[in-house]
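Participant: only geometry, no sequence info:
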C-alpha cells in the first residue's frame, strides 16, 4: 500500500516547514503500518492555474497526478492563512478537479477506492474550517474520508509561536496524527477488500 503526502506550505525548499514537521508524525505512523510513503512539496513545482490534468509545456502537475493514481492514501498538509487553507492547497484542489471526469478500467472515477486525510498547522485558529474545506473538496473528487482522518496544531486566537517554536499541544497533535494514520490504513484496506463498484 502506498501513501502520498502533498505539502501545501507556501515555503519552497529548503525553507523550514512547520506543516512538514507535523506531517512527518503521520508519515512515521503510516510507515510503521507498512505503508510506502512519499512527500511532495508543491511550492517547489510549477503548477499553473487550471482545471485539467495537463496545462501545457512546463506544467509539473502531470507528475503529481501520476503519484496520486499510484497511491491508495492521500494526505494533504497545509498551513492556515487568514483562517483558510493555503493558496497552494486551493490550487491543488482546482487541478484535481479533472479527476472527477477521469475513469479507471472499470469506468469508475479514478479517485474511487482511495482515502484521504488532512494535516493543518498555524499560529492562528481556524483548523476545523480548513479541515472541512479540504475534506469536502476531496470527497467531491471521489476520495473516501474516514472518520477522524485529520490532525492539527494551532496556537489559538491571536499571534504566537509557530509549531516548531514550542512544544505546547504537540502531544495531542501527535496522538491524533497517529490515530489518523491508523484510520486511513484501516479504511484503505476495507476498500481494497470490498471496492466501490461502477455507478449504475
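Facilitator: Happy to help now that I have it. Quantities reported herein were computed from a predicted structural model and do not represent experimental measurements.
Participant: only C-alpha atoms for contact and neighbour calcs from this point on.
Facilitator: OK.
Participant: nearest residue to residue 188 other than its sequence neighbours?
Facilitator: Distances taken as Cα to Cα, 6 or more residues apart in numbering place residue 115 nearest to residue 188, at 6.0 Å, with adjacent residues excluded.
Participant: In contact with the one you found, which residues are there?
Facilitator: For residue 115, the contacting residues are 72-74, 143-146, 184, 187-188, by Cα atoms under 8 Å, 6 or more residues apart in numbering.
Participant: how about JSON lines for those residues, with secondary structure and neighbour count added?
Facilitator: Below are the contacts of residue 115 laid out as JSON lines (DSSP: H, G, I helix; E, B strand; the rest coil; neighbours: other Cα atoms under 10 Å):
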{"residue": "72", "secondary structure": "coil", "neighbour count": "25"}
{"residue": "73", "secondary structure": "strand", "neighbour count": "28"}
{"residue": "74", "secondary structure": "strand", "neighbour count": "24"}
{"residue": "143", "secondary structure": "coil", "neighbour count": "23"}
{"residue": "144", "secondary structure": "strand", "neighbour count": "22"}
{"residue": "145", "secondary structure": "coil", "neighbour count": "22"}
{"residue": "146", "secondary structure": "coil", "neighbour count": "18"}
{"residue": "184", "secondary structure": "helix", "neighbour count": "29"}
{"residue": "187", "secondary structure": "helix", "neighbour count": "20"}
{"residue": "188", "secondary structure": "helix", "neighbour count": "23"}
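Participant: put this beside the first:
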C-alpha cells in the first residue's frame, strides 16, 4: 500500500518546513502500518494554473497526477496563512478538480482512496483549513476517515513556529499517529470492499 504526502509549504527546498516536520510524524505512523510513503514539496515544481490534469508545455502537474493514481492514501500538509490554506494548496485542489470527471472502471478515479490533512501555523484557523481541504477532497471522491487530521498552532496572535517551540507537540504527535492508523485501516477496508460502480 502506498501513501503520497503533498507538502504545500511556501518554502522551497532545502529551506526548513514546519509543515513537513509535523507531517513527518504522520508518515512515520503510516510506515509503522507497513505503508510505503512518498513525499512531494509542490512549491519545488512548475505547476501551471488550471483545472485539467495536463496544462501543456512546462507543466509538471502530470507527474503529480500519476503519483496520486498510484497511491491509496493521500496526506495534504499545509501551513495556515490568514486563516486559510496556502496558495500552493489551493492550486493543488484546482488541478485535482479534473479527477472528478476521470474514471477507472466506471468510477471516479479518487474512489476507494483515502485522504487526510496536516496543518501548522502560529495563528488560529486550523479547523477551518482542515474543513476546506477535507471537503474539497471529499468532492473529488476521496474517503475521509474519522479523525484523519492533525494540526499545530500557537493560538491567537504572533508567536513561534512549530520548529521554534515544543509547546503542544505531544498532542499533535498523538493525533498524527491516530490519523495514520485510521487512514491505513480505512484504506485496507476499501481495498477489501471497494465502493461499487454507480448505476
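Facilitator: Great, that's in hand. Bear in mind that the values here come from a model prediction, so they are computed numbers and not experimental data.
Participant: and of the contacts of residue 115 of the first structure, the nearest to residue 103 of the first structure?
Facilitator: residue 143 (13.3 Å; Cα to Cα).
Participant: Surely that closest one is in contact with residue 110?
Facilitator: No - when contacts are counted by Cα atoms under 8 Å, residue 143 of the first structure is not listed as touching residue 110 (9.0 Å).
Participant: Tell me how many other residues crowd the residue lying closest to residue 70 of the second structure once chain neighbours are set aside.
Facilitator: Computed as Cα to Cα, 6+ apart, the closest residue to residue 70 of the second structure that is not its neighbour in sequence is residue 2, at 7.3 Å. Residues contacting residue 2 of the second structure under the criterion other Cα atoms under 10 Å number 19.
Participant: so who does residue 2 of the second structure touch?
Facilitator: Per Cα under 8 Å, 6+ apart, neighbours of residue 2 of the second structure: 35-38, 70-73.
Participant: Mind checking which of these are in strands?
Facilitator: In strands, defined here by DSSP state E, the members of the contacts of residue 2 of the second structure are 36-38, 73.
Participant: can you pick the most crowded of those residues?
Facilitator: residue 73 (28 neighbours).
Participant: Show the contacting residues for that one.
Facilitator: Contacts of residue 73 of the second structure (Cα under 8 Å, 6+ apart): 2-4, 113-115, 183-184, 187.
Participant: again, only this time at 10 Å
Facilitator: Counting by Cα atoms under 10 Å, 6 or more residues apart in numbering, residue 73 of the second structure makes contact with 1-5, 30, 35-37, 112-116, 142-143, 180, 183-184, 186-187.
Participant: Give me the distance between it and residue 114 of the second structure.
Facilitator: Separation of residue 73 of the second structure from residue 114 of the second structure (Cα to Cα, to the nearest Å) stands at 5 Å.
Participant: Contact partners for the residue positioned nearest the centre of the second structure?
Facilitator: Nearest to the mean C-alpha position of the second structure, by Cα atoms, centre = their mean, lies residue 76 at 1.1 Å. Contacts for residue 76 of the second structure (Cα under 10 Å, 6+ apart) come out as 4-8, 23, 89, 92, 115-119, 130, 133-134, 137, 149.
Participant: let's go with 6 Å and repeat that
Facilitator: Residue 76 of the second structure sits next to 5-6, 117 when contact means Cα atoms under 6 Å, 6 or more residues apart in numbering.
Participant: now residue 10 of the first structure
Facilitator: residue 43.
Participant: Secondary structure of it: a strand, I assume?
Facilitator: No - assessed with DSSP: H, G, I helix; E, B strand; the rest coil, residue 10 of the first structure is coil; it does not lie in a strand.
Participant: Return the distance of the closest residue to residue 113 of the second structure other than its chain neighbours relative to residue 169 of the second structure.
Facilitator: Sequence neighbours aside, residue 72 is the residue nearest to residue 113 of the second structure in space, at 4.8 Å (criterion: Cα to Cα, 6+ apart). Using Cα to Cα, we find residue 72 of the second structure at a distance of 28 Å from residue 169 of the second structure.
Participant: now residue 33 of the second structure
Facilitator: 22 Å.
Participant: same question, residue 187 of the second structure
Facilitator: 27 Å.
Participant: Which residues does whichever strand or helix holds residue 22 of the second structure contact?
Facilitator: Using DSSP states H and E, residue 22 of the second structure maps to helix 18-32. Helix 18-32 of the second structure has contacts (Cα under 6 Å, 6+ apart) with 120, 162-163, 176-177, 180.
Participant: ok, now with 8 Å
Facilitator: Contacts of helix 18-32 of the second structure (Cα under 8 Å, 6+ apart): 3, 5, 7, 9, 36-37, 77-79, 118-120, 151, 161-163, 172-173, 176-177, 179-181, 184.
Participant: Please apply the same query to stretch 115-122 of the second structure.
Facilitator: 18-19, 22-23, 73-81, 126, 129-130, 133-134, 137, 142-145, 148-162, 179, 183.
Participant: Trace stretch 37-51 of the second structure over to the first structure and give me the residue numbers.
Facilitator: The alignment of stretch 37-51 of the second structure onto the first structure (TM-score structural alignment) spans residues 37-51.
Participant: if we can go back for a sec, could you give me the buried positions within the helix holding residue 22 of the second structure?
Facilitator: 18-20, 22-31 (16 or more other Cα atoms under 10 Å).
Participant: Likewise for stretch 104-124 of the first structure?
Facilitator: For stretch 104-124 of the first structure, by 16+ other Cα under 10 Å, it's 108-124.
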